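Chemist: Fold the following.
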Amino acid sequence: MVFEVKQVLRMKEGTDETSYVKTSYIQRQVLSLTKSLKEKAIMEIYCKEQPTTLCIADLGCSSAEPNTLGVVSELIDAIEKARREIGNGHQEYQVYLNDLPWNDFNTIFRSLGSFEDNLKKQVGNNFGHCFVNGVPGSFYGRLFPTKHLHFVHSSYSLMWLSQVPEGIEDNRGNIYIASTSPQKVVKAYYDQFEKDFLMFLRSRSQEVVPRGVMVLTILGRKSFDRYSKESCLEWELLATALNDMVFEGFIEESKLHTFNIPQYTPSAEEISFIMEKEGSFNLNQVHISEIGWEANEHYNNNNINDPSSTFDHFDFVKCMRSVAEPLLVSHFGETIIEELFKRYMEIVKVSMEKEKNVFINVTVSLTRKG
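Modeler: Take a look at the predicted model:
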């Protein structure tokens, strides 16, 4: 891979119709599914510790204001309810929004005024203060002072690797783990994930207070096999479109052979194994859920053959484009993008008409050992 991941891994910026802000319906659905688990976890740490200033970090916040700040609002609302029941006075909140330096923080920052106004309306006049900071940097390393954070949240971020795995030159014609990938390629992907996740846990173990809590949701899989349609199909379909463009001369073959997605979708067992290996956190709960590709606010759980659902594949491709386009542009250039996603649209449509495709989500709740 010719690019350095931390310089190009970001969701598509801005607020137009192909931006991450406008297209990330799957991510919003996942946040909704994990809402009660997050609220339970943060209320427990608050009720036990009752800190003067409660420090919350959202790691891999991206630029989607309804997602990131929506989660923060829900967490604070839960704490405010607990605070009133206990009879405590005003509560201060320190909120940290983290992502890689090239993330579109400006889109979030521009919405902070309305966020604060809505928060005061939501929780009432007795609300204290909420201070929000942006923290650019990789979460595969230290980001915060020692024993500083009470609650850490991350959703759909930890499957992204710090780099493309080394030694995967034989993964020709593929852009991720695929049915035709050599076994050493599959192992290289897992090894890189284990290395990164260990570094993540070690870093947070120094930053989270004793008995502090983390709730992490990772795009994963149920299957024991590291190649599984439930975790790889979206990239395999994109690889089909890219291979077709190579065959027709739109893309150089050598360009495709050196492009691989820096992502790994772990199983719950793999996550638990790495956590035990690192040893700083207790595993409180594991929750596995699934989201259909066609699920969104307007057509949730509709049959894909129903005329009212005819735009589902458009929604899905726009969502995928907002995630993949920065990586693709950095490697192939901008000129292929429209043609690529036109082809991807047709391939995805055929796939969604044949079967129900899903994403698997692994959510874990962890407590820092005291």
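
Chemist: all contacts plus neighbour counts: C-alpha atoms, from now on.
Modeler: OK.

Chemist: Next one: the closest residue in space to residue 42 that isn't next to it in sequence relative to residue 302, how far apart?
Modeler: Excluding its sequence neighbours, the residue lying closest to residue 42 (Cα to Cα, 6 or more residues apart in numbering) is residue 151, at 6.5 Å. Using Cα to Cα, to the nearest Å, residue 151 is found at 36 Å from residue 302.

Chemist: These two: which is more packed in?
Modeler: Per other Cα atoms under 10 Å, whichever of residue 151 and residue 302 has more neighbours is residue 151, with 26 against 15.

Chemist: quick check, that one in a strand?
Modeler: Yes: Residue 151: assigned to a strand according to DSSP: H, G, I helix; E, B strand; the rest coil.

Chemist: before we move on, the earlier item: for the residue nearest to residue 42, give me its contacts.
Modeler: 42, 45, 55, 56, 57, 208, 212, 213, 214, 215 (Cα atoms under 8 Å, 6 or more residues apart in numbering).

Chemist: Here is the second sequence; please produce its structure so I can put it next to the first one:
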Amino acid sequence: MGLNKILHTNAGDGETSYANNSIVQKYGISKTWPILDETLKNMLDTERFEEYCCFKMVDFGCASGPNTLLVLSHLMDTLQDFSSGFQEIQVFLNDLPDNDFNNLFKLVQSFYQKKETKTKPLCFIYGSPGSFYDRLFPSNSMHFVYSSYSIHWLSGVPEGLESNNKENIYIAKTSPANVLEAYANQFQRDFFKFLNIRGEEMIPGGRMVLSLSGRRLEDASSMVENAHFTILAETLHEMVVEGQVEKDDLYSFNVPIYIPCPREVETIIADQGSFKLDKMDVFPVPWDPSQDENFEKSRCAKFAADSVRAVIEPMLASHFSRVVNYDVVFEKYAEKLAEHLSKEKPSHFTIAISLRRK
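Modeler: Purely as a prediction, here's the structure:
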């Protein structure tokens, strides 16, 4: 089965759905408001886009749930604040074909109703299924591109891994050097291609704001950045020992994701050449943004396990040949995460960038 069929989040609006387990992403999105607002203001101050009348944008990797409309609502309000020239906004929501577009477009209807009291700009929303590593739009057609927590997903599992990574499902301390190299090279090719294609689709002077999971350290095998995947691999290995998961399935499973450091991102942008890096911001995102000063390890671990499950369960379900009780998997996973946690609130690392089409 191709990755385009399994790279999607848990659908619907149930207990394990992405729609109900994406608070981490919501928190990270809100932290990008300053760079998003600054980018839009600068674009509208320096470019003559009003002559087009219709502002055209795309959200790549939009997923499903309220976060998608949160981004769009903020963007529309910002455009109204900074520009009176655009009469219409055309928005394309992009993700792979098996994304839960049905649930997303139910939310779109309520979004229209909330915005209907504002006469301009009028907003027209469309679905655009497909891989953002392929051409999706005509040349010189897009004014603005946005993406949050999607670009770190690769176009596929890096070639040559097969069973070389054995009990790991991502880069870990015990991963051979060729595994690290394969992942880094795949990200370099994919991000280069993403920028190259966007360079064709966007008009000169157009802007792009991207946020993605990143790492603080140059060492790609750092447990600090990869704890979620390392501990999930340990959980699955225990279930192999217990006879609940096939060993060959674990040995052949690798997550098609790469968590880069800022230097890697900057280098690829410079090498590709279609865009100028206007700004880069880096910031932490708590594993559980809902917790206050009274940090509870078990609660944080359960929250983190549910967040990971909402994203990765479809991949596990499609890969592992034996029928697996994923309630058990992620209950064990939460217990292991709790053991890993210190008394301090743990956090992810996010890279946000603002790019200008040359």
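
Chemist: Which of the contacts of residue 151 of structure 1 fall within helices?
Modeler: 42, 45 (DSSP state H).

Chemist: So which of the contacts of residue 151 of structure 1 sit within strands?
Modeler: The members of those that map onto strands under DSSP state E are 55, 56, 57, 208, 212, 213, 214, 215.

Chemist: quick one: residue 64 of structure 1 and residue 25 touch, right?
Modeler: No: in this structure residue 64 of structure 1 lies outside contact range of residue 25 using Cα atoms under 8 Å: 10.3 Å.

Chemist: Same drill for the two, tell me which one is more crowded.
Modeler: It is residue 64, of residue 64 of structure 1 and residue 25, that has more neighbours when counted by other Cα under 10 Å, with 26 against 21.

Chemist: What separation is there between that one and residue 225 of structure 1?
Modeler: 32 Å.

Chemist: Next: residue 117 of structure 1.
Modeler: Taken as Cα to Cα, the span from residue 117 of structure 1 to residue 225 of structure 1 is 48 Å.

Chemist: Closest to the centroid, which residue in structure 2?
Modeler: In structure 2, the centroid-proximal residue (Cα atoms, centre = their mean) is residue 149; its distance is 2.1 Å.

Chemist: counterpart of that residue in structure 1?
Modeler: Per TM-score structural alignment, the equivalent position to residue 149 of structure 2 in structure 1 is residue 156.

Chemist: Can you verify my assumption that the residue nearest to the centre of structure 2 contacts residue 209?
Modeler: No: shown here, residue 149 of structure 2 and residue 209 do not form a contact pair, counting by Cα under 8 Å, at 11.4 Å.

Chemist: counterpart of residue 164 of structure 2 in structure 1?
Modeler: So residue 164 of structure 2 corresponds to residue 170, using TM-score structural alignment.

Chemist: Actually, residue 206 of structure 2.
Modeler: Residue 206 of structure 2 maps onto residue 212 in structure 1, by TM-score structural alignment.

Chemist: What of residue 225 of structure 2?
Modeler: Match for residue 225 of structure 2 (TM-score structural alignment): residue 231.
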